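Trainee: sequence and computational prediction follow.
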Amino acid sequence: MSPDERHEKELKPWVKPLLEFGPILLFFVAYGRLKAQEFTILGEVYSGFIVATGLFIPLLMITTFILWRLTGHLSKMQIMTLVLVVVFGGLTIWLNDASFFKMKPTILYIFFASALGVGLLRGESYMQTMMDSALPLTDEGWLILTKRLALFFVALAVTNEFVWRTMSEDAWVKFKTFGLMGAMFAFFLAQSSLLARHSTEDKDES
């Protein structure tokens, strides 16, 4: 076991979820407090949503850096999320247009669906490469799970587009904060039968 793995294992179980989901929850709180206000900065009028976005970007950068220092590495999803938040959040503030930040989840999910799809076309599961130690599955199980997750990411991208384009800003913020996290949790919970059917744990123990 490497020093980084030992270091990550020593983390208290609440630290990683706090660093990953804390910024999202704080964005929700900040938006709730600022949404009815307008702020004039350097002669430009910004809505509460734009200001909350401006607070979210450095907060996510700080928590991601702390997570990297504690664990010694970042997942591809964490890196891609940070990059898209900085790029689309920056465009939101620069152009004073909330739509860029609202599109960020769509781009993120389409990117990962496409990456998983490319692997599947090659007969490979990129999830297996990234998470093999986390989920003891057969090769067939990994391919099935990867197909389902790719389709799930496409569904999340389509749903995000529908919500932010057709519903209120309040509805999108609630969807972003709780809907996406809840959907991800529900997806993996729904895979319990697949994980049990294709598990390699019994084989490893024997």
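Mentor: Thanks, I have it.
Trainee: going by C-alpha atoms from here, please, whenever you check contacts or count neighbours.
Mentor: Will do.
Trainee: tally of neighbours for Ala196?
Mentor: Using other C-alpha atoms under 10 Å, Ala196 has 13 other residues around it.
Trainee: again with Phe178
Mentor: Per other C-alpha under 10 Å, the neighbour tally for Phe178 reads 14.
Trainee: for it, give its distance to Phe28.
Mentor: Going from Phe178 to Phe28 by C-alpha to C-alpha, to the nearest Å gives 10 Å.
Trainee: buried residues in the helix or strand hosting Ala196?
Mentor: Following DSSP states H and E, one finds Ala196 within helix 192-197. Neighbour-count burial for helix 192-197 flags Leu195 (criterion: 16 or more other C-alpha atoms under 10 Å).
Trainee: which helices and strands does it pack with?
Mentor: Packed against helix 192-197, as judged by 3 or more C-alpha pairs under 8 Å, 6 or more residues apart in numbering; DSSP states H and E, are the following elements: helix 139-166.
Trainee: comparison target below:
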Amino acid sequence: MKQLLDFIPLIIFFVLYKMQDIYVATGALIAATAVQIIITYLMFKKVEKMQVITFLMVAIFGGMTIFLHDDNFIKWKVTLVYLIFAIGLTVSHVIGKSAIKGMLGKEITLPELIWARVTWAWVAFFLVCAGLNIYVAFSLPLDVWVNFKVFGLLAATLGFTLITGVYIYQHMAKEDAEAKSSE
């Protein structure tokens, strides 16, 4: 349910962009993201830092897009969010408090090396997405960028999440097999 809730603002943005324009879609994105955070809090009594950062970036860059009537700001928002996530993962890992391990470590037991590899893989993924967004946003037409933002980055994120899950599962299975063979 929570994952579906995360996609609603993106869907609203896409539909309104196709029906109206980037400015109406951006305003709706800001409102929908705010509502998403409120609903998330009411349902789960918790809002993740990632959601708050995303909302702040949407509100700031979306607001500048609308008020200055310049779609470049909303395009930069995507890149900056990915860069913030990459920096956040890097810093959390370097100070010994891996954010990914913090999110998943309660349910999954893995060696530190595997947590590190997963963290660095996500850092690389976010950096690649940030770079791709810059290229698509500023080299191709707005329609192409909107489709890339909504479908390309979403598909890439879902695909990379799946790959990460398979990688983690492989290492969980090895640990479980080793534990059973030693019994």
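Mentor: Thanks, I have it. What you see is a predicted model, and the numbers here were worked out from it, not measured in a lab.
Trainee: look up how far Ala186 of structure 1 lies from Leu151 of structure 1.
Mentor: For Leu151 of structure 1, the distance to Ala186 of structure 1 equals 15 Å [C-alpha to C-alpha].
Trainee: next up, the contacts around the equivalent of Ala115 of structure 1 over in structure 2.
Mentor: Aligning on TM-score structural alignment places Ala115 of structure 1 opposite Gly88 in structure 2. Contact partners of Gly88 of structure 2, counting by C-alpha atoms under 8 Å, 6 or more residues apart in numbering, are absent.
Trainee: just the angle between the strand or helix carrying Gly88 of structure 2 and helix 112-139, please?
Mentor: Assigned by DSSP H and E, Gly88 of structure 2 falls within helix 72-94. Following axes from the mean of the first three to the mean of the last three C-alpha atoms, to 10 degrees, one obtains 170 degrees for the angle between helix 72-94 of structure 2 and helix 112-139.
Trainee: buried residues, stretch 141-150 of structure 1. List them.
Mentor: So, applying 16+ other C-alpha under 10 Å, buried residues of stretch 141-150 of structure 1: Gly141, Trp142, Leu143, Leu145, Thr146, Lys147, Leu149, Ala150.
Trainee: contacting residues around it?
Mentor: The contact list for stretch 141-150 of structure 1, computed with C-alpha under 8 Å, 6+ apart, reads 112-114, 116-117, 120, 124-128, 191, 194-195, 198-199.
Trainee: could you tell me where it falls in structure 2?
Mentor: Under TM-score structural alignment, the match for stretch 141-150 of structure 1 is residues 114-123.
Trainee: again, but for stretch 59-72 of structure 1
Mentor: Using TM-score structural alignment, stretch 59-72 of structure 1 corresponds to residues 32-45 of structure 2.
Trainee: now that stretch: how far from the chain's centre is it?
Mentor: Mean-position distance between stretch 32-45 of structure 2 and its chain equals 17 Å (C-alpha atoms, centre = their mean, to the nearest Å).
Trainee: the match of stretch 141-150 of structure 1: average distance to aligned residues in structure 1?
Mentor: On superposition with structure 1, the mean distance recorded for stretch 114-123 of structure 2 (mean C-alpha distance after the TM-score superposition for structure 1) is 0.6 Å.
Trainee: list the contacts for the closest residue to Ala59 of structure 2 other than its chain neighbours?
Mentor: Using C-alpha to C-alpha, 6 or more residues apart in numbering and skipping the chain neighbours, the partner closest in space to Ala59 of structure 2 is Ile30 (5.6 Å). By C-alpha under 8 Å, 6+ apart, Ile30 of structure 2 lies in contact with Phe55, Val58, Ala59, Gly62.
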